[in-house]
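Undergrad: I would like to see how this sequence folds:
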Amino acid sequence: MRLRNKPWAVKLVQEHPESVLDRPDPEKQIDWSQRFADCSRPLEIEVGSGKGHFITTLAEQNPDKNFVALELQVTAAGMILRTKLEKKLDNLQILCADAADITAFFAANSADTLYLNFSDPWPKTKHEKRRLTYKTFLEKYKKILKPGGQIEFKTDNSGLFSYSVASMNNYGMHFDFVSVDLHHENEEIVAKNIETEYEHKFAAKGNPIYALHADFGVE
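TA: All right, here's what the predicted structure looks like:
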């Protein structure tokens, strides 16, 4: 969902180039060692971070890891940045860019985990290639993830979930966890789950939340 333009958010992004890479040139590789204090830490990426509740909470809970919020909308990037600054999250960077260019921004075998939370379902067949679990996106994720690196996916859209399971299975991925009602799993799983803004909204309406964890294996 496209957010309304918020001038303060755009201005905030412009004022903090040390925290936000705003539409960088895909032809120029990003030196993440200059963006994080310690690049030896595990790197986790959320593709499509929205307002950022999930990724900022994750970064706050895991100071021993580095995180990148990849978000296309500048207004959303500004909202994430505001929380980052308020919570002083030095282990979080914001990349305002198109996910289609993800392999240009991250080196091969550099990420440990990739999160896809409530991605646009693009329900029309003619838009299949835009779905973030389409085979060309999976190919890109495989390149940037370390061997054994994991994709964690959540959605409230049953159609997108079924499509994603089939797409990942056809790509030869291994499933470590699959749920068609995440919020009613055992207490340990529910306790570990960090809700996104959309997830809280949909779950409050009684909608089931679908989730899976999958990896490409170790070749």
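Undergrad: Going by C-alpha atoms from here, please, whenever you check contacts or count neighbours.
TA: OK.
Undergrad: gap between the residue most central in space within the chain and residue 98?
TA: Closest to where the C-alpha atoms of the chain average out (C-alpha atoms, centre = their mean) is residue 46, at 1.8 Å. Per C-alpha to C-alpha, to the nearest Å, residue 46 is found 12 Å from residue 98.
Undergrad: which neighbours do those two share?
TA: Shared contacts of residue 46 and residue 98, defined by C-alpha atoms under 8 Å, 6 or more residues apart in numbering, are found at residue 70.
Undergrad: that older thread, so the closest residue to the residue nearest to the centre of the chain other than its chain neighbours: helix, strand or coil?
TA: What sits nearest to residue 46 in space, not counting adjacent residues and going by C-alpha to C-alpha, 6 or more residues apart in numbering, is residue 115, at 4.5 Å. Secondary structure assignment for residue 115 (DSSP: H, G, I helix; E, B strand; the rest coil): strand.
Undergrad: To compare with the earlier structure, here is another sequence to fold:
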Amino acid sequence: MRLRRIAAADEAVAHSQLVVHEPEKQKGHWQELFERGQAIELEIGMGKGRFIIDMARLHPEINYVGIERYPSVLYRALQKMEALEREGQMPLNLRFLCIDARELPDIFAPGEVECIYLNFSDPWPKARHANRRLTSEGFLVRYDQILAEEGRIEFKTDNRELFDYSLETAAVSPAFQIEEKTYDLHRDEKMSAGNVMTEYEEKFSSKGNPICKMLLHRRRD
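TA: Next up, the predicted model:
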């Protein structure tokens, strides 16, 4: 699906105080951007921001960074934050990045991130594009470079082929192991506890599409 460009997006993102500009300068110093020094969690490919904004509001004890590659999409999240600010409800523990996720090791220091959320990532269905998938071997290597010793990855998708591929790459990863998995999240009582939905999740699940989820932790063997 072709992304619709929003004329005001580039300028809004460039001037927003919620967007971290020149993020490589924050490497090893991300805690200084927030009011409180506490665990940092990322969502990569956050879309319009519903999930990461809801998480930040639900968990003020955690600092969040939402990552979105496209300014026209990130702009929608900024609009949500502006609306919350007018209502006096904007979370202060959330910042945004407009970058390609391949840059992560240049932006975060080893051990600086506690958790990475991957929600309904682009499946890149053609085999020649497999290395662009956010659960590919190359990206797992990048995550390994920034996650804390007890760090974890949470991945959700409605695309069964992408999920099966992700299970395969995780199974052979030297850094991570599959802690839990489900092919139908909303019917899995244990894994659905405390689940926060994204825009896509609500849309897909309302049509009866099962949501797959897996949790990865660092290997302990």
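Undergrad: before we move on, the earlier item: the residue nearest to the centre of structure 1 maps to what in structure 2?
TA: Counting by TM-score structural alignment, residue 46 of structure 1 corresponds to residue 43 in structure 2.
Undergrad: Now do its match against residue 130 of structure 2, distance only.
TA: Taken as C-alpha to C-alpha, the span from residue 43 of structure 2 to residue 130 of structure 2 is 20 Å.
Undergrad: And the longest helix anywhere in structure 2, what does it pack against?
TA: Longest helix of structure 2, by residue count under DSSP state H: helix 71-86. Counting contacts by 3 or more C-alpha pairs under 8 Å, 6 or more residues apart in numbering; DSSP states H and E, helix 71-86 of structure 2 is packed against helix 9-15.
Undergrad: For the aligned partner of residue 180 of structure 2 in structure 1, pull up the helix or strand it's in.
TA: Aligned by TM-score structural alignment, residue 180 of structure 2 pairs with residue 177 of structure 1. Assessed by DSSP states H and E, residue 177 of structure 1 sits inside strand 174-179.
Undergrad: Mean distance between that strand and structure 2 after superposition?
TA: Aligned to structure 2 and superposed, strand 174-179 of structure 1 gives a mean residue distance of 1.3 Å (mean C-alpha distance after the TM-score superposition for structure 1).
Undergrad: Name the residues of that strand that are buried.
TA: 175, 178 (16 or more other C-alpha atoms under 10 Å).
Undergrad: quick one: contacts of that strand?
TA: By C-alpha under 8 Å, 6+ apart, strand 174-179 of structure 1 touches 185, 210, 211, 212, 213, 214, 215, 216, 217.
Undergrad: Next, count neighbours for residue 185 of structure 1.
TA: Neighbours of residue 185 of structure 1 under the rule other C-alpha atoms under 10 Å: 12.
Undergrad: If you drop the residues flanking it in sequence, what lies closest to it?
TA: Nearest residue to residue 185 of structure 1, sequence neighbours excluded (C-alpha to C-alpha, 6+ apart): residue 179, at 7.8 Å.
Undergrad: Over to residue 58 of structure 1?
TA: Residue 58 of structure 1 sits nearest to residue 194 (C-alpha to C-alpha, 6+ apart), 7.6 Å away.
Undergrad: Of all the strand elements in structure 1, which one is longest?
TA: strand 145-155 (DSSP state E).
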